[in-house]
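Visitor: Below is the sequence, then the predicted model.
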Amino acid sequence: MARVIMGIESSCDETGVGLVRLHDDGTVELLADEVASSVDQHARFGGVVPEVASRAHLEAMVPTAERAFATAGLKLSDVDAIAVTAGPGLAGALLVGVSAAKAYATALDVPLYGVNHLAGHIAVDTLQHGPLPTPVLALLVSGGHTQLLRVDDIASSITELGSTVDDAAGEAYDKVARVLELPYPGGPPIDKAAKQGNPKAIAFPRGMTGPRDAKFDFSFSGLKTAVARWVENAERAGDEVPVNDVAASFQEAVADVLTAKAIRAAREQNIGTLVISGGVAANSRLSELAAERCAEAGIELRVPRPRLCTDNGAMIAALGAHVVAAGRSVAPLDFSANPGLPVNIVSL
């Protein structure tokens, strides 16, 4: 008998509620995906303010859930299980989502699963492209995370091959956007400006690509600093800063490193499918270069549509469905949110 899973996401600045149907054959169908973002409230600060995010989640949680059920044409009583982001993320923001999930689960007398936000970004691909091959390589690229992950079982076995040693790629985008006086968050405006620029105009550095560097780790702090110094020198010389060229050259450096390391990892791990997920996966140049390099290497590339790449409740519902299908243990009602939850812990 098909089961309806409700997913709640509140790890950062998006309040997400998703509903999926887990079919008897293990496939997962998306029924609703509603998101309320507080990004406009953070824009004037140039980054997410935890206290502001927590308050926004508190105000948006119930209305977002109501929209999701209306979209799906379902009632609360139709829910068979609830999954909620238990971590990683902002402590206060996570607490709002976990508290809401516990309240819903108690009121409905249904099982509750505390799941990993990062694993959710991978699981969401199944809503668009179907079941994941085993194993699969995931390149997770967002504002807070840049990781290469080997996924042997989305419900239970994820191994980190490499991650960023400093700024995540999304953080670098935000900081470079600030230098170029572009809006926050920086990803979309830099992507837009880069389309009008020359990616070869400036030879920005490719971090962590030397022979002695960890082959699957990333570093974008040096690149961010290089962009800032280049702009500073141009302004000091009285030159007009070619924003489009700087954006294109910066973006090319990021996409080059991300895709090169992902292809290398896939080859060395003997994995034939690469999934790129997380907010930065919506970047046009990253997708384009990944498609080129995967085609050359004979690797299948899967990238969820942009709406599914950013934080949302659908990804948590999807992961919850896989956890339920695998027969994983139900979380105790007294579990706590874990802001530093490691990616190898898929569910509590």
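Guide: On my side now, so go ahead.

Visitor: use CA for all of it now, contacts and neighbours both
Guide: Fine.

Visitor: what's near enough to touch D245?
Guide: A194, Q196, G197, N198, P199, A201, I202 (C-alpha atoms under 8 Å, 6 or more residues apart in numbering).

Visitor: residues contacting the fourth one?
Guide: Think N198. Shown in contact with N198 (C-alpha under 8 Å, 6+ apart): N244, D245, A248, S249.

Visitor: adding another structure so you can compare the two:
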Amino acid sequence: MGARIIMGIESSCDETGVGLVRLHDDGTVELLADAVASSVDQHARFGGVVPEVASRAHLEAMVPTTERAFADAGLKMSDVDAIAVTAGPGLAGALLVGVAAAKAYSVALDVPLYGVNHLAGHIAVDTLQHGPLPKPCLALLVSGGHTQLLRVDDVASTIVELGSTVDDAAGEAYDKVARVLGLPYPGGPPIDKAAKAGNPAAIAFPRGMTGPRDAKFDFSFSGLKTAVARWVEGAERRGEEIPVDDVAASFQEAVADVLTAKAVRAAKEAGIGTLVISGGVAANSRLSSLARERCDKAGIELRVPRPRLCTDNGAMIAALGAHVVAAGAKPSSLDFAANPALPVGTISV
């Protein structure tokens, strides 16, 4: 059939992403362009994403970001053979912008359209850097809104959730702890930076959902977030200076400890030899280093995409779209609706 060009559109939260990949006849996927416009600065003063602001930002950024992607790839829109777009999960208004744009491009170019799962895209993006995924593999998806352990038998068709967070996702906990410590939003990068100068053993913060009666592969970070806030409040009442670096390092150690311990345990119990860590928090330095240490000890291959691919982007949606196309999936109908609560097991709609 010859190599095919797949365009991917991502607009689930506060990044407008347009990616272009080439699907080769052997099933490998090559990244051609990854253009992203972020509205994070517009949300920073609110300490979190404001859905209406995000939707407006997507409207303003969609066409310029698309034009930039094609310019970066040296392609014309007429070169596109199929379009993939995030159908969910995500913010309803934000998703609608991307879905509407994808439908318009699909009709204008007369190419098939695939509505795909944002979470599966975070897994598929690893193939752009490390090649095809072993079948099966285990994925630890860690982002602002999601913390999940997933068994991936086929990224284009079969993903099963083994565990997820029962309250705050890891990324949410980072944002809330950063606010307590007076660090900027989003909280991941500043906490990671502060932690490098701190002592991870300075404060014994709790490890949620690790008791003998707790679900083996579920997560909870609400209690940890509250423990950090109470510790800081106590120090302030005593008139003590807050050791921001030590608090950040101790908090980060608690998060990385639980995430990596449960992921390695799941892989060992399932007899799976490859762990993929993806999502925005995968860019965290302590999470990746502790995962590497524990995976090496357990004889598990660890795959972590480079930081640019970990955060939300159009390349991950294009990559997933390419795998869905290669699997021979039926294109989506033009009347499909965005689904803010799309389950991870639904790869395409």
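Guide: That came through, no problem. Because the structure is a prediction, the values reported are computed rather than measured.

Visitor: Give me the buried subset of the contacts of D245 of structure 1.
Guide: For these, a neighbour count by 16 or more other C-alpha atoms under 10 Å gives the buried set as A194, G197, N198, P199, I202.

Visitor: Restricted to helices, list those residues.
Guide: Counting by DSSP state H, the buried ones among the contacts of D245 of structure 1 place A194 in helices.

Visitor: So T86 of structure 2 belongs to a strand, correct?
Guide: Yes: using DSSP: H, G, I helix; E, B strand; the rest coil, the assignment for T86 of structure 2 is a strand.

Visitor: That one reaches S12, doesn't it?
Guide: Yes: between T86 of structure 2 and S12 there is a contact under C-alpha atoms under 8 Å: 6.8 Å.

Visitor: what's the overlap in contacts for these two?
Guide: Overlap of the contact sets of T86 of structure 2 and S12 (by C-alpha under 8 Å, 6+ apart) consists of L95, G98, H118.

Visitor: residues near the first one, how many?
Guide: Looking back up the chat, that one is L95 of structure 2. L95 of structure 2 sits with 27 neighbouring residues when counted by other C-alpha atoms under 10 Å.

Visitor: Pull up the gap between it and A37 of structure 2, please.
Guide: Applying C-alpha to C-alpha, to the nearest Å, the value for L95 of structure 2 to A37 of structure 2 is 15 Å.

Visitor: Repeat that for the last one.
Guide: For H118 of structure 2, the distance to A37 of structure 2 under the criterion C-alpha to C-alpha works out to 17 Å.

Visitor: How about the second one?
Guide: When distances are taken as C-alpha to C-alpha, G98 of structure 2 and A37 of structure 2 turn out to be 13 Å apart.

Visitor: These two - which one has more neighbours?
Guide: Counting neighbours by other C-alpha under 10 Å for G98 of structure 2 and for A37 shows that G98 has the greater number, 27 against 18.

Visitor: Let me see the ranges of the helices in the stretch 101-250 of structure 2.
Guide: All helices of the stretch 101-250 of structure 2, identified by DSSP state H, counting those that start in this stretch, fall at 118-124, 127-130, 170-180, 188-195, 222-237, 244-270.

Visitor: Pull the number of nearby residues for the corresponding residue of structure 1 for A101 of structure 2.
Guide: A101 of structure 2 maps onto A100 in structure 1, with residues paired by TM-score structural alignment. Here the count is done by other C-alpha under 10 Å, and A100 of structure 1 has 17 residues near it.

Visitor: show me the contacts for A100 of structure 1.
Guide: M61.

Visitor: Equivalent analysis for A203 of structure 1, please.
Guide: Counting by C-alpha under 8 Å, 6+ apart, the residues that A203 of structure 1 touches are S249.
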